[in-house]
Structures are given as C-alpha cells and as structure tokens.
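# Quick one: sequence plus predicted model below, questions after.
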Amino acid sequence: MKAIMVVGTTSHAGKSLMSAAICRILSRRGWRVAPFKGQNMALNAYVTSTGGEIGYAQAVQAWAAGIMPWVEMNPILLKPQGDMTSQVIIKGKPVGKVSAVDYYEQYFEMGWRAIEESLHHLGSEYDLLVCEGAGSPAEINLKHRDLTNMRVAKHLNANTLLVVDIDRGGAFAHVVGTLELLEPEERALIKGIVINKFRGQRSILEPGIKWLEQRIGIPVVGVIPYLDHLFPSEDSLDLLERKPVKAQQEINISVIRLPRISNFTDFDPLESESSVSIKYLSPKQDLGRPDAVIIPGTKTSIPDLLLLQKTGMAEAIQNYAAAGGTVLGICGGYQILGQMIADPEGVEGHAGRYQGLGLLPIKTVITGQKIARQRQVTSNHPQMGLPVHGFEIHQGRSRIEIPALGTDSQEYQPLFDDANLGLVDRCQSVWGTYLHGIFDNGPWRRAWLNRLRQQRGLKSLPTGVANYREQREQVLDSIASEVEHHLDLTPLL
C-alpha cells in the first residue's frame, strides 16, 4: 500500500495540522486518501458512527480527506486518567486500564496486531494513507516499543516528512539531532524536512536552509508560515498558548481548565464567534464575573470535583450561580453539577460517594461499562424544536431525582426530547448535558448565546446560521491552500 508518514522533532511541532492539510491537498487532487495514527494519547476523542472512540485529530483528518472517520484510522487510543494510568482503547472499544510501566508488557503485541489489521483494511479501501507519528521518533529509551513512528513507517516503506517547530527555537539542532538518533534504515525513509510556524523573512532563513541541506543531504521541502487558524488541539497543553482576548468581544465565557479536561474541542465553535471571548481558567484562579462559566468534560469526574472543592472553585461557582450567573456542565461537568457522584467499584481510582455542587437534581454512579454513541435529538431549550447532533462518551449513569419531569410547574426541564441527555433550570441559568459537540449546532449555539446577550442588553445574533462543520470545512480549505503554497510534495509522491 502507498503511504506518506509525518513525524516531528518534538510534540506540538504541527504533525496533526500537517497531516490534515496533506489529506485535503491530495483529496482535492483526486486521490482517495485516508489518515492513520497507530497510537494516540489524548483526551479529545470522537465517536464514530459505529460507536467506536478515536482521537479527535484523526476525525478532523478524515473530514479533511472528505471521508467518514473509522476506528481503523486510530486503532490504539490511550486516555490518561491520573495516578500514572491510562484507559486503553483498541479499535474503538475499552479493553482495560493499565499503568505506564505495564502497558507495553500487556498490550504491545495486541496493539501491533490491531495496527497491522487496520492498515490492511485501510489499504484495501484507499489509494494512499497519510500516517501521523507521535512525539518524537528518536526517543532512544522508547524506540524498542514505539508503536506510532518509524515502526509504522518501516512497515509501510513510507516516504516520510520530518516536521520541526521553528517558533520555539533550536530548529536546526532538533533536525540534526533527530536524524543522528535514527537507525540508517529509518533515516533513509526521511525524504523531506518541513520547517513549521515560521514568522520571519524567508531571505534571512535561507542561509540556514542551505547549510542544513548540505549537512544532512535531505531537502527542505517546505517553510510553513505561522498559521493563525483555530485548529483542533490534541491535548490541554495547547490551551496555555491560546489568546483569550479578542478586539470586539461582547460576551466573556470562562471554561474551568480541569486537570483531566477532555473534549475541549467542544468549545471551538464558541471561539469561532467573533463576539465571544473564551478564557480557560485554572481552578486556583479567581472566578470573577464572566457572562457564563462552563465546567467541561473530564476523564475522571471525582478527582476533578475534589480539586474544585479543595481550591475553593466549587464554592465560587455555587455563589456565582446563586447570584444569577449562567453555568453549563458538559459530560463530566454535568456530573459535577449534580448532587452526588458514587464510584462503588473504584473505576476512577476513588471508590466511595462524593457530594457534588448540588446545582442540578441528578445523582451519578460511575460504572465500568462505557456509553459511546452518536445522537440526534430535538431541543426543548433555549429554543423549542431545533435539531441537535452530537455524541456521548461517559462511564457514569445519571438518575434524575425529581418526579414528573417536564411539567410546567417543575423547577427543572429536560434540554432535549431525551430527558437523560440533560437538564436546565426554569430560569435557564444552570445547564447540564451529556452531549459533546452541542455548540457545533449553529442555531442552538446562537440561541444559547442570545440569552447571554439579552442579559447584557445586547442585540440578538441571527440564529439562521450553518452548523460549525461548514466553518470547519472553510478552515481546512484555508489551511490546505496555505500549506500547499509553501510545501513541495513531489519528493514524497
């Protein structure tokens, strides 16, 4: 099978973006192309149409290629959950929880079989695979058990790009050092160097490029400018680099940056709104008085709930809500807003019963069986009858603790025609839902934002807008066009 491999000198070099751009570039040229990442460690996940979990970045790359995401595009997903352990997901399904020390002893052979099977399946369906590595391919203490980088490249005999982030400094040393640490057969697969996130003048960089090409004997096939696009992140380190302030912001929303925050890609559609400013707030910071507070998804609801209580953020959110502030919880954040979370089996590592923030009348029990599925429902609030698409990923089962839910006299109302997916109080101040991707729904997002705007005395935004996937398509096209202008793929094709 034909394949291109994209590896990086470091984490955050730009491998995910480069892979997505190449998928879109080749798709536009008529190739039937699919993305692949053998093993991903991330808490931003997506649920495929068959109910399997993959890294969200691989879903974005599939959309860039113009195809539906499959579990074979990311056969191994590791979801860290603290205490040096991760949940292991193979071909979309959880198979266990394991420590970093024991992972490779217990899952290496199973993982490589899943990778081989997935590559065979994809290779039979597509002309070319765009494979993404992870971290660095030259971690000498890990190379013997690396399931993601040059093992995959050698298996496929894939022409490989090495991407380096010049914005952080030390780019030439990173390239030379990485190549020095590769085995000769691995280095032979590297057909081009991509210098990413370049902010300066190309003429000043040119002498360095000439020196590098003479030193390593490999061409620099691209110098990609720093792209100021909102591209979905793989992990929460990227949140520290995001700029919270916009010139024209009218609505300020604070998202609590939980230690095990997951699926914060939920908020990309909010960040795409020119009038909205998103600030990711540490639980140790002052809450202040934003227009809304969001408690996001988390891999482990109970430890993050305990941290909110320890830092005083839990009390601050309760006081904020009592004063009429708007609070929204998604997935684990929804559970945290409830009356109680119990984990009788210690699935999250903290067996017992724990008092939640008490802002919604639900009680949650954490179980070993995970719910992962796509959903299509109809909205009851903030506007009746809107179609809403999204997906669930959670191990808790939440029970509503009030009778006759939905009657006009009730203090709480179901958010959707499926009451199990979420609640809102009668004042529409406290919201909770299990639905990831809720803000992707343009009319629902605008209706929710308009309530915040009305409280500020601002004019309502039009609700007849497209869903975020159309904006995402425009972003992917823009990124691909910019990359294509600065990247020569000829040595790889």
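It's in. Residues are numbered from 1 along each chain as shown.

# make it CA atoms for all contacts and neighbour counts henceforth
Fine.

# How far off centre is the helix or strand harbouring Ile4?
Secondary structure assignment for Ile4, by DSSP states H and E: strand 2-8. Centroid displacement of strand 2-8 relative to its chain, using CA atoms, centre = their mean, to the nearest Å, is 21 Å.

# what about the helices in the protein?
Counting by DSSP state H, the chain has helices at residues 15-28, 56-64, 100-125, 150-156, 171-181, 184-187, 202-216, 268-271, 301-311, 313-322, 332-336, 442-455, 468-486.

# mind listing what's buried in the fourth one?
When neighbours are counted by 16 or more other CA atoms under 10 Å, the buried residues of helix 150-156 are found to be 150-154, 156.

# again, but for the first one
Applying a neighbour-count criterion of 16+ other CA under 10 Å, the buried positions in helix 15-28 are 15-27.

# now the second one
Of all the residues in helix 56-64, those buried under the rule 16+ other CA under 10 Å are 56-64.

# Now for the residue nearest to Lys246 when sequence neighbours are not counted: which residues touch it?
Nearest residue to Lys246 in three dimensions, chain neighbours excluded: Ser277, at 6.2 Å (CA to CA, 6 or more residues apart in numbering). Residues near Ser277 by CA atoms under 8 Å, 6 or more residues apart in numbering: 244-246, 249-253, 271.

# before we move on, the earlier item: of all the buried residues of helix 15-28, which comes closest to Glu348?
Nearest to Glu348 among those is Ser16, at 29.3 Å by CA to CA.

# hold the first one in mind and look at this next one:
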Amino acid sequence: MGFAEKADCPVVIIADIDKGGVFAHLYGTLALLSESEQSRVKGFVINRFRGDVKLLEPGLQWLEEKTGKPVLGVLPYLHGLHLEAEDAVISHQHVEDGQRVLKVAVPILTRTSNHTDFDPLRLHPEVDVHFVGKGQSIPECDLVIIPGTKNTRTDLEFLKENGWDQDILRHLRYGGKLMGICGGYQMLGKAVHDPDGIEGIAGSSDALGLLDLETTMIREKTLTRVSGVMQLPGQDPVPVTGYEIHAGVTKGPALNQPLIRLDQEVDGVMSDDGQIFGAYLHGVFEEPDACTAILKWAGLKEASRIDYHLLREEGINRMADAIEENLDMRRIFELCGVQQSGNAP
C-alpha cells in the first residue's frame, strides 16, 4: 500500500479462495488499513474458485454490504495452468508412474536467482526435478544443476556448509552429470575473486575446482539477450537463445574449446571427461532442440521435444481469457483511466 500511496493509484485486493478463509482475508485486510489506504481500495477479486459461482453469491453480497466495496469478479481455478513465477521456486510436478524419467536435482541456494530456468524441465514429461533445501542431501540422480545466484561467494560457502560439495563429488564418482548456470558455473572453477567487494566483503574464495577457470567480479554488469549455436560432444549443432546477467569475468584454459557460439562471444565449457557442463546462459532449456540436446547428454537418450515457448503462451492466453470472461473489465478499465472502444466488454 505504500507504493499505492506514493503513486496515488487505485487498489484492487485479490485473495486465493483455494487456501480457505477468503472472506476473512478480504474483510480483515481492508479493516487493518488506514483510512487513506481504505479509500484507495476500489474492489475485490476472488481467485482460484472451484465449482458453481452461484453458491458463492451470498458470501459476495455479505462482503459488499460489510465493506461498501464491490466484488469485481471471481476467477476460476485453472487446472494445469503454467505461469512463470517471478522470484520463487515452484516445487510441485506431476510424473506418470512407471515412466522412464531423467532425475534432476537442484540445490536451492540462499540467493538463488532466475528460478524460471527450470520451468521447461519441470514441464517436461520425462524429467523429474527435485529441489534440495537447506540441511538435505543431494539425492541419487542423473543430473545435478547448480543454479544462478545473486551472490556467488556467499552461496558457494552455503553450498559447502550443507555438504553439497561432497555430495557432488560422490555424484560424479558414480558417473552422474553436473551442470552449472551463471553463478553455479562460476562455482565450478578453481576460485572466485571479488577484489572490489562488488557482492560483499572483498576477497577470494576457493571454488569447487572442477573446471580449469577462475572468475573475477567487476563493477560493469553484463546484461544482454543472446542467440547462437550450441554443439555438445557427439551431437549436431542446435540453435540456442537466452540471456546473460552477471557481474563476473571468467577466464582459463577450460574456455579454449567453447560449446556455445553466440552473436558476439563464446560461452559454455565441458570437462575433458564429459561429465561437467558450465555456461553463463540463462534460458538455455527454453529452446526445444537445445533442451533435448542437454537431456541427451545427461542420459535421456530418447527425449521428447517440448516447445516451452508455446506452453508459456498457452498459459498466458488461458489466464487472459479467464480474466476477460469473469471480471468486470469495464469497471477495471475505468479505475485505470483507460478509454474503451464501443465494442469492448
């Protein structure tokens, strides 16, 4: 509400009925606001309702009478809906019993970033993604992926404190594959240096020592969308797209044979034994052929080709259709000061 006060804009309160107590949630939230904040609230929306909305109408009438605020609509529960989470880990996943799957483990760091990197894997019918939390051991799996992080040295220490470095070494001894993305890629090298204290206290940290490279943090941050070609050992070249967002510069002999050739640079390193793959590229699993190639490298020889971009657009369109059909869009547009054409709903 502080933002709404600062921006001087109207507010709609949305509550998830699937969690229960929706009327107490809406009524109580409004009651706890200051008078100026209450005046900004122009209505309510109830989300994720299962069943016949007519059964809810007495409650909606009660809420409007008690608060003097309109209910602008009730959105249905959309089964199987995929929308990207902005900054959270979505752990639920459905895998058919008896289906041949590639088991992927992702240790969750204290400052894990770009969680959406793993959405294409979670939605893949032949991949079982397991997120490993603090105090848990990395389970037996085919592929371990160390994710990106907002603070490489701090999360490198966190990884070691949880014993995940030893879990990873055991995983490699048993022939498993290991991948690092962005900050996770930096951890695979020999050391991470931060002489200017870009991410915290200045200094250097010994990394996992699995690739012959080192990373130095610099003030100028790389932030760019890229496209190019990736060629994993023994496979044909495939198109790849994504983005880079990092503060480090990585150098070392391991980069002499890059796996990914982008518009203006190269990326991607693999160990001599073919077990370890590191790259700065976020979104690498979103390109269907690139995802299939990495899954094949990790052990899924006959991976289905999944069009993640299509799945994402379908989810957005489903949500947009539900909003248009179930909310009072005319009133909402009026709250936003948007002029509608005569044919608008």
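Structure received. Values in this document were obtained by computation on a predicted structure and should not be read as measured data.

# Report the TM-score for the pair.
The TM-score (TM-score structural alignment, normalised by the length of structure 2) is 0.86; 327 aligned residues with a CA RMSD of 2.3 Å.

# Asp343 of structure 1: which of the helices of structure 1 is closest?
Smallest distance to Asp343 of structure 1 across the helices of structure 1 (CA to CA): 8.3 Å, for helix 301-311.

# Next, the mean deviation of the closest one compared to structure 2.
Helix 301-311 of structure 1, aligned to structure 2 and superposed, deviates on average by 0.9 Å (mean CA distance after the TM-score superposition for structure 1).

# Report the angle between that helix and helix 313-322.
Orientation of helix 301-311 of structure 1 against helix 313-322 (axes from the mean of the first three to the mean of the last three CA atoms, to 10 degrees) gives an angle of 80 degrees.

# Please work out which residues of structure 2 line up with helix 301-311 of structure 1.
Counting by TM-score structural alignment, helix 301-311 of structure 1 lines up with residues 152-162 of structure 2.

# Would you mark the buried spots in that stretch?
152-159, 162.

# And for stretch 126-145 of structure 2?
Under the neighbour-count rule (16+ other CA under 10 Å), stretch 126-145 of structure 2 has 126-132, 138-139, 141-145 buried.

# Redo the residues you listed as TSV? Include distance to Leu300 of structure 2.
Formatted as TSV, the buried residues of stretch 126-145 of structure 2 follow (distance: CA to CA, whole Å):
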residue	distance to Leu300 of structure 2
Glu126	8
Val127	9
Asp128	12
Val129	14
His130	16
Phe131	19
Val132	21
Ile138	20
Pro139	18
Cys141	12
Asp142	9
Leu143	10
Val144	14
Ile145	15
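
# Of those residues, which belong to strands?
Residues of these located in strands (DSSP state E): 127-132, 143-145.

# rewinding a little: tell me the one of the buried residues of helix 56-64 of structure 1 nearest Glu482 of structure 1?
Nearest to Glu482 of structure 1 among the buried residues of helix 56-64 of structure 1, with distances taken as CA to CA, is Ala64, at 14.3 Å.

# Gln474 is in contact with the closest one, correct?
No - using CA atoms under 8 Å as the test, Ala64 of structure 1 is too far from Gln474 to be in contact (10.3 Å).

# now, the most widely separated pair of the ones in strands among the buried residues of stretch 126-145 of structure 2?
Val127 and Val132, at 15.7 Å, using CA to CA across those.

# Can you give the distance of stretch 384-394 of structure 1 from its chain's centre?
18 Å.

# For that stretch, which residues meet the burial criterion?
Along stretch 384-394 of structure 1, these residues count as buried under the neighbour rule (16+ other CA under 10 Å): 386, 388-394.

# Stretch 161-179 of structure 2 now?
162-165, 167-168, 171-172, 176-179.

# Count the residues that sit near the alignment partner in structure 2 of Lys197 of structure 1.
The alignment partner of Lys197 of structure 1 in structure 2, by TM-score structural alignment, is Arg48. Arg48 of structure 2 has 16 neighbouring residues, counting by other CA atoms under 10 Å.

# which position in structure 1 aligns with Gly242 of structure 2?
Checking TM-score structural alignment: Gly242 of structure 2 goes with Gly390.

# so that match touches Tyr434, yeah?
No - Gly390 of structure 1 is beyond contact range of Tyr434, at 9.3 Å (criterion: CA under 8 Å).

# so who does the nearest residue to Gln355 of structure 1 once chain neighbours are set aside touch?
Distance criterion CA to CA, 6+ apart; nearest residue to Gln355 of structure 1, sequence neighbours excluded, is Met340 at 4.5 Å. Applying CA under 8 Å, 6+ apart to Met340 of structure 1 gives the contacts 353-356, 358, 362-364.

# And Val229 of structure 2, by the same measure?
With the criterion set at CA under 8 Å, 6+ apart, Val229 of structure 2 makes contact with 237-240, 260-262.

# Tell me the residue in structure 1 aligned with it.
Counting by TM-score structural alignment, Val229 of structure 2 corresponds to Thr378 in structure 1.

# Who are the contact partners of the nearest residue to Val220 of structure 1 once chain neighbours are set aside?
Nearest residue to Val220 of structure 1, sequence neighbours excluded (CA to CA, 6+ apart): Ile193, at 4.5 Å. By CA under 8 Å, 6+ apart, the contact list for Ile193 of structure 1 reads 161-164, 218-222.

# just the buried members of the residues you listed?
The neighbour-count test (16+ other CA under 10 Å) marks 161-164, 219-222 as buried among these.

# Mind checking which of those residues land in strands?
Those of these lying in strands (DSSP E): 161-164, 220-222.

# what's the matching residue for Gly184 of structure 2 over in structure 1?
Gly184 of structure 2 maps onto Gly333 in structure 1 when the alignment is built from TM-score structural alignment.

# Distance of Ala322 of structure 2 relative to Asp52 of structure 2?
15 Å (CA to CA, to the nearest Å).
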